[in-house]
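K.L.:
Fold the following for me, if possible:
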Amino acid sequence: MLDIDYIREEFPITKKCFQVYGSTEPKNLIYLDHGASTHPCSTVLNKYIDFIKNYYSNVHRGKHYLSMISTELFDRVYETIFKYINASKPDNAIVLTANTTSALDMTAWLMKDYEGITLVSLMEHHSNDLPHRHRGETLHFGVNKDGTLDMYDLEHKLAKHKVKLVAVTGASNVTGTINDIHKIAELAHKHGARILVDAAQILAHKQIDVKPNDDPGHIDFLAAAGHKAYAPFGSAFLFGPREVLDRV
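P.N.:
So this is what the prediction gives:
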């Protein structure tokens, strides 16, 4: 049975009290904006503080004890991400970024010189829409009345146009709709396009499997950030083909 009280105890922010309008007594914080950003739990905070206090040093810039420890921990991050999203090497790579927005923007920049247009769903956050518009021809595919993606519109536009990239969110930050990213990937690959998944909203809630490169449902690019998955801000990544990411 899920112990809500135990979970709340793991998050220091839940112990905060605030004076609110219309009340003479401070009220306990009830935070309902996890879709925008989550708070780190005590386990994460303690580990983070322990590292800063006892081990922090430049990464890949020194031969002394602290630098070697920091470098080893830093390098482990790549392996952890590869394992977490079930990604294979050596044909794929991971680039660490400050947030999902910068990872998505990086993908748009890396793909700008490839032939074709970019298809973007109408349920995208601006972070997965505007960068593509600024860097080349972009078309949108629709959303049904029930909030799901219009797969017929997607397939029609894939067949009609020379498409290089399909940009789609794993889950809507507005409605919570979860998209079948592997089905979308299959459609994109069928028509010679790649897929970029904004995984910011699903990273903490659904197991992600980018699948092997030779799988029709393989996810070519995937971006996500730790601050929506109970990690401190400033931690994010972009997964993608090594041949493309090596240009960074």
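K.L.:
from here on, contacts and neighbour counts on C-alpha atoms
P.N.:
OK.
K.L.:
what number of residues lie near the nearest residue to Ala171 once chain neighbours are set aside?
P.N.:
Of all residues not flanking Ala171 in the chain, Ile178 sits nearest, at 4.3 Å (CA to CA, 6 or more residues apart in numbering). Using other CA atoms under 10 Å, Ile178 is surrounded by 17 other residues.
K.L.:
Quick check: the gap between Ile178 and Ile69.
P.N.:
39 Å (CA to CA, to the nearest Å).
K.L.:
how about the residue nearest to Ala171, what does it touch?
P.N.:
Applying CA atoms under 8 Å, 6 or more residues apart in numbering to Ile178 gives the contacts 170-172.
K.L.:
Okay, it and Leu238: tell me how far apart.
P.N.:
With CA to CA as the criterion, Ile178 and Leu238 are 20 Å apart.
K.L.:
The structure of the following sequence is requested for comparison with the preceding one:
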Amino acid sequence: MTAILDRAVCPAPIRPLAPVVGADTTVPTTAGGETVYANLDYAASAPALVSVAERLSGALTEYASVHRGAGHLSQVTTARYEQARETVRRFVGGRSDDTVVFTRNTTDAVNLAAHVTPGDVVVLDIEHHANLLPWTRTGRARVVPAARTVEETVGRLEAELAAAPAALLAITGASNVTGEVLPIGRLAAAAHRHGARILVDAAQLVPHRAVSIASWGIDYLVFSGHKLYAPFGAGVLVGRGDWLDAAEPYLAGGGATADVDLDGGVAWHTGAARHEAGSPNTLGVVALAAAAQALQDIGFEEIGYHEHRLQQRLDEGLALLPGVHPLRVFDDAADRVGIAGFTVENHSPRSVAEYLSVTRGIGVRDGKFCAHPLLRKLGYPDGAVRASFGLGTSSDDVDRLLAALSDLVRR
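P.N.:
Presented below is the predicted three-dimensional model:
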């Protein structure tokens, strides 16, 4: 089987595109001794880029509290924090007047969006819980079943938007289970035709593809740093400011207030500060901005080519393994990011992940990936296995996974 895999996949080696922290980490295996860890779990938390770690190291030497401080280090840290908004806005092609609100993570950003949205929300049944539960708990969610094709799914969403007024269409840019990408520009146009806005959960999209809020017609976009090669998990919501300014502050506390008078009441800030009460995750924000800049410097054409070659190698190898079933939501999806979900006959997802880890030092994800309705819809209520990759992945990592799976299915 290994010889077949060697002949079937691309023979040319694929090297990492950028250095990541921990790339030389070794782990124990049952073969005895240790081996270099093969990290194929980027979709959960991507390792920090070395350039991001270096940026953080420099920021730590000048770290202080942001805002309202006259001291030099407070001024330096505040400048870095505020400059991060512009870096992030440019990274996602935001409009000049878009508000950039930093949050705890993507889930927090979607919950903030749910807090400020003034009406019904249309959402698919295949969403990650982060872009499903914040809407369903409001009692204003209209859940649309995804079809077997992208085309029919787009049609179903537009029909729901046309059936009754909705404030928002909330959609995931790339599936965290299969990597499949939806046509965001088309969906934005459909939402706007029917008087709705669109929010895109881009947590799994922005590490892999260039995004443009302005040219795609996106109203709100959310993502987080820990999937973008930045530690600490800081998240962000970028989008139109009117709903944000009209809503009550997401959190009540210092920083969100312009004036507090126990007799006269509270005057709240407008803009990003309105929803950023309390001390922010300053270093997480600095890391997020550094990662965004690093990806722009590398260039998404290079990133896409690197990812395409790895994906082709993995897909061709998995197709040759008996009993291994790749997961797909759609029959006609034209694009996927670096995520491959699959199952192995006669093996539970956890047993596959454990086998890969203890015998070959490979890290993958197993379970339901915070997308329980989707896994049930696909016919795998007990979950699946997911391999995901990024800038630090090489063809050696993919080949090691394929060889290990080949050994497993022969057992």
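K.L.:
Fetch the TM-score of the aligned pair.
P.N.:
Once superposed, the chains reach a TM-score of 0.89 (TM-score structural alignment, normalised by the length of the first structure), with 236 aligned residues with a CA RMSD of 1.9 Å.
K.L.:
Could you check which residue of the second structure pairs with the residue nearest to Ala171 of the first structure?
P.N.:
Aligned by TM-score structural alignment, Ile178 of the first structure pairs with Val181 of the second structure.
K.L.:
ok, now which ones touch the residue nearest the centre of the second structure?
P.N.:
In the second structure, the residue lying closest to the centroid (CA atoms, centre = their mean) is Ala203, at 1.9 Å. Counting by CA under 8 Å, 6+ apart, Ala203 of the second structure touches 106, 173-174, 222-224, 227.
K.L.:
can you give me the helices for the first structure?
P.N.:
4-9, 42-54, 65-84, 100-111, 130-134, 151-160, 181-190, 242-245 (DSSP state H).
K.L.:
coming back round to it: alignment lookup: the residue nearest to the centre of the second structure to the first structure.
P.N.:
For Ala203 of the second structure, the residue aligned by TM-score structural alignment is Ala200.
K.L.:
cool, Thr106 of the second structure as well?
P.N.:
Per TM-score structural alignment, Thr106 of the second structure is aligned with Thr100.
K.L.:
hang on, the earlier thing: neighbour-wise, which one of the contacts of Ala203 of the second structure leads?
P.N.:
For the contacts of Ala203 of the second structure, neighbours tallied by other CA under 10 Å; top is Ser224, 33 neighbours.
K.L.:
contacting residues around that residue?
P.N.:
Taking CA under 8 Å, 6+ apart as the test, what Ser224 of the second structure contacts is 105-106, 203, 233-236, 288.
K.L.:
Dump those to a markdown table, plus distance to Ala46 of the second structure.
P.N.:
A markdown table is the format used below for the contacts of Ser224 of the second structure (distance: CA to CA, whole Å):
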| residue | distance to Ala46 of the second structure |
| --- | --- |
| Asn105 | 14 |
| Thr106 | 14 |
| Ala203 | 11 |
| Gly233 | 10 |
| Ala234 | 13 |
| Gly235 | 14 |
| Val236 | 17 |
| Leu288 | 12 |
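K.L.:
Closest one of the residues you listed to Arg95 of the second structure?
P.N.:
Val236 (15.2 Å; CA to CA).
K.L.:
gap between Gly235 of the second structure and Gln296 of the second structure?
P.N.:
Distance, Gly235 of the second structure to Gln296 of the second structure, using CA to CA: 18 Å.
K.L.:
Also Ser45 of the second structure?
P.N.:
20 Å.
K.L.:
any idea how far Ala230 of the second structure is from the aligned residue in the second structure for Ile4 of the first structure?
P.N.:
Using TM-score structural alignment, the partner of Ile4 of the first structure in the second structure is Arg15. Arg15 of the second structure is 21 Å from Ala230 of the second structure, where distance means CA to CA.
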